[in-house]
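> Predicted structure and sequence below. I'll ask about it afterward.
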Amino acid sequence: MGKIYNISILLSFVGLWLTSMLSGDLEILLGFILIFSFGILHGSNDILLIDSISNKKKPNKYPFIKVLITYLIIVFSAVIIFYLIPLFAVVLFVLFSAFHFGEQHWEHKRLEVSNELINCFYFIYGLLVLQLLFILNTTEVIDIVKSITGYTLTDQLILYSSISNLIVFVLLSIFMYYKSLKFRSVILLELFHLLIFSIIFKVSTLIWGFTIYFIFWHSIPSLYEQITYIYKDFNNVNIFSYLKKAFPYWIISLIGIAIVYYIFKEEKLFYAIFFSFLAAITFPHALVMNKMFTNKKTQSIK
């Protein structure tokens, strides 16, 4: 995984270089292209992951049709919630995403602390990353939240909530520094990563900054974790096999967002539709990935 994050650092600086070369509109266009490709793709194979998890426990424990129907119900329920109770849905999306981002980034480090403490740290860390993005792109965040919910965030709310979470992060990190040798060995590197995120978010548009983090620091490492979990090895053959199986679900996802946009395009801005659909597929994906990581821990103990 270390090599993957080295690639992430390199690609991040490439992204920064592109920031100086491209206009804001081109940044946004390229951002959407990457999100619709790698971003959507990394969450497209949840059905295959569920099947792999169930086979490791008990063959045919979760029949395919039942899994597919349940998955679609969750996705469409999220879309409906965004339409009916958008403010609640946005808050839920941020909370789910925070834990999911934190878990993906830290799970493989195997910190020697209790499950309760590590889950709390996953959430606080992921929320900190999102708040760095928010506080360094406040105007765009306020506009998007208003377009989705009709509610106007204030600069003070974003600032004070970010400071509060930063204090919790620092205190929790100090505690974990004394509790975990592994944490002690990686914390300086992780603080450097946070510095990289801050620079990226500061000089980029909201969409481009989110894209660099979401694709290079989340989606690509997630694809590596998924392929390794399903096929036991990360190589060209297994990558191709994964992509072949994910392709139909990826196409369905793209068709889904096109349909949702077509239905609601007169009532919502494109950004609102985009983030709403992204949230809808994030909810079940975060649950599936958590199940995968839990299963990996169980298997490593045996």
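Nice, I can see it.
> make it CA atoms for all contacts and neighbour counts henceforth
Fine.
> Next, the contact list for the most centrally placed residue in the chain, please.
For the chain, residue 101 is the residue whose C-alpha lies nearest the centre (C-alpha atoms, centre = their mean; 4.8 Å). Residue 101 makes contact with 122, 126, 218 under the criterion C-alpha atoms under 8 Å, 6 or more residues apart in numbering.
> same deal with residue 16?
200, 203-204.
> That one and residue 205, how far apart?
11 Å (C-alpha to C-alpha, to the nearest Å).
> Show me what counts as buried in the longest helix seen in the chain.
In the chain, assigned by DSSP state H, the helix with the most residues is helix 270-301. Neighbour-count burial for helix 270-301, counted by 16 or more other C-alpha atoms under 10 Å, picks out 270-286, 288-290, 292-293, 295.
> structure B:
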Amino acid sequence: MLKTLTDSFTVPKHFLAFFGISLFSIIFSLFTPIWVQNLVAIFGILSFGILHGANDLKIIAKKTRQKEGTTGFKFFVLYIGVVLLGIVLFFFIPKIALLSFVLVSCYHFGEQHWSGRTPVRLNPFVFYFSYGAIIFFSIFTFQYEQSAQIIYQITGVALAFSFFWIGLVVSFLAFLLYLIFSKRNLVHYLLELLLLVVLVFLFTNASLLFGFGLYFVLWHSIPSLNSQLKYIYKASTRNSLIQYLKAAAAYWILALAGMLLFYYFVSVPENQYLSIFFSFLAAITFPHAVVMGLMFHSKDSNEE
């Protein structure tokens, strides 16, 4: 059996717990005001969300077989430079920046969720991308008004509802065709489809930020943390988690401080808070997605 870094919660030992949390989140969203949902989402994104991308330099060091002290500063400067470049792109060419973020994130979300669990005989690129596209187009479709407003604030482009709906249908068909042609793990795939249905209910009833936040933290960041612990420390244990937190602390604090200083010194209209927030997440996603891709393609990823 293929051993992989990815530890999806659709396996029996995790499925019921995560499925239950997802259902509870739907109920929570039905009975709590939007500001409470947004507060919970922001806490999750700023903690687990940013944390799961805060140890990329350690992954690079292992991938390149370098001691952290020898090239650590060079990688750090390069990494921060890419983040700053992402921020600059959002200021000067926001259309290209946002499109790039969505395209990269579609593949990144799919890769994290499915890496090592797809038939070798089929090229996984379209599968990874279509799965991530389902997530994004589901958010854009079922939270159309606020999503369209944020996209317009960032890019100045007004997109019709039909654009997102058609994108969702096409992405789902591509995903479904891959499942059909793979002809394996059908029960596992049915569980995945069930979880996607739960996500749709969440995106429909929760606030945009809470729906995205739950997916980003529960479905993506926590499994990603587990994958990274296995790659860096060869085990997902309490001690490895403590080591991870210590190593990630500096970049995590730097990212939080940078965002807080921006909001403090730059006058941002209240109705554009979310636009800036998502632009910030996008800027730090670019280098992280590349690093995770390198990690999943490393021969070390299947050594366990």
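Structure's in. What do you need? In this text the structure is predicted, and so the values were computed from the model without any measurement.
> I'd like to know which of the contacts of residue 16 of the first structure are buried.
So, by 16+ other C-alpha under 10 Å, the buried ones in those are 200, 204.
> With distance to residue 43 of the first structure and secondary structure added, can I get the contacts of residue 16 of the first structure in JSON lines?
Below are these laid out as JSON lines (distance: C-alpha to C-alpha, whole Å; DSSP: H, G, I helix; E, B strand; the rest coil):
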{"residue": "200", "distance to residue 43 of the first structure": "24", "secondary structure": "helix"}
{"residue": "203", "distance to residue 43 of the first structure": "28", "secondary structure": "helix"}
{"residue": "204", "distance to residue 43 of the first structure": "25", "secondary structure": "coil"}
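> Helices along the stretch 101-250 of the second structure, start to end?
Under the criterion DSSP state H, counting those that start in this stretch, the stretch 101-250 of the second structure contains helices at 124-142, 144-155, 161-182, 186-205, 208-214, 222-233, 238-265.
> Using CSV, lay out these together with distance to residue 41 of the second structure.
Shown next, in CSV, are the helices of the stretch 101-250 of the second structure (distance: least, C-alpha to C-alpha, whole Å):
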stretch, distance to residue 41 of the second structure
helix 124-142, 15
helix 144-155, 16
helix 161-182, 24
helix 186-205, 13
helix 208-214, 5
helix 222-233, 14
helix 238-265, 15
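> which one of those lies closest to residue 82 of the second structure?
Nearest to residue 82 of the second structure, of all these, is helix 238-265, at 13.3 Å by C-alpha to C-alpha.
> burial measure for the aligned partner of residue 249 of the second structure in the first structure, as a count.
Here residue 249 of the second structure is matched to residue 247 in the first structure, going by TM-score structural alignment. Neighbour count for residue 247 of the first structure, taken as other C-alpha atoms under 10 Å: 14.
> List buried members of the contacts of residue 101 of the first structure by neighbour count.
122, 126, 218.
> could the residues you listed go into CSV alongside distance to residue 105 of the first structure?
Listed next are those as CSV, based on distance: C-alpha to C-alpha, whole Å:
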residue, distance to residue 105 of the first structure
122, 8
126, 9
218, 7
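> between those residues, which is closest to residue 52 of the first structure?
Nearest to residue 52 of the first structure among these is residue 218, at 21.2 Å by C-alpha to C-alpha.
> dump the residue contacts of that closest one.
Listed by C-alpha under 8 Å, 6+ apart, the contact partners of residue 218 of the first structure are 101, 104-105.
> Show me what it aligns to in the second structure.
Using TM-score structural alignment, residue 218 of the first structure pairs with residue 220 in the second structure.
> which position in the first structure aligns with residue 157 of the second structure?
Match for residue 157 of the second structure (TM-score structural alignment): residue 151.
> wait, residue 108 of the second structure
By TM-score structural alignment, residue 108 of the second structure lines up with residue 100.
> what distance separates the start and the end of stretch 194-214 of the first structure?
End-to-end for stretch 194-214 of the first structure, by C-alpha to C-alpha: 14 Å.
> Show me which positions of that stretch end up buried.
For stretch 194-214 of the first structure, by 16+ other C-alpha under 10 Å, it's 194, 196-202, 204-214.
> which other residues reach that stretch?
Contacts for stretch 194-214 of the first structure (C-alpha under 8 Å, 6+ apart): 12, 15-16, 19, 24, 27-28, 30-32, 34-35, 39, 129, 132-133, 136-137, 140-141.
> still on that earlier bit, the closest residue to the match of residue 157 of the second structure other than its chain neighbours: neighbouring residues, count only.
Spatially, and ignoring its direct neighbours in sequence, residue 151 of the first structure is nearest to residue 145 (6.8 Å; C-alpha to C-alpha, 6 or more residues apart in numbering). Counted with other C-alpha under 10 Å, the neighbours of residue 145 of the first structure add up to 19.
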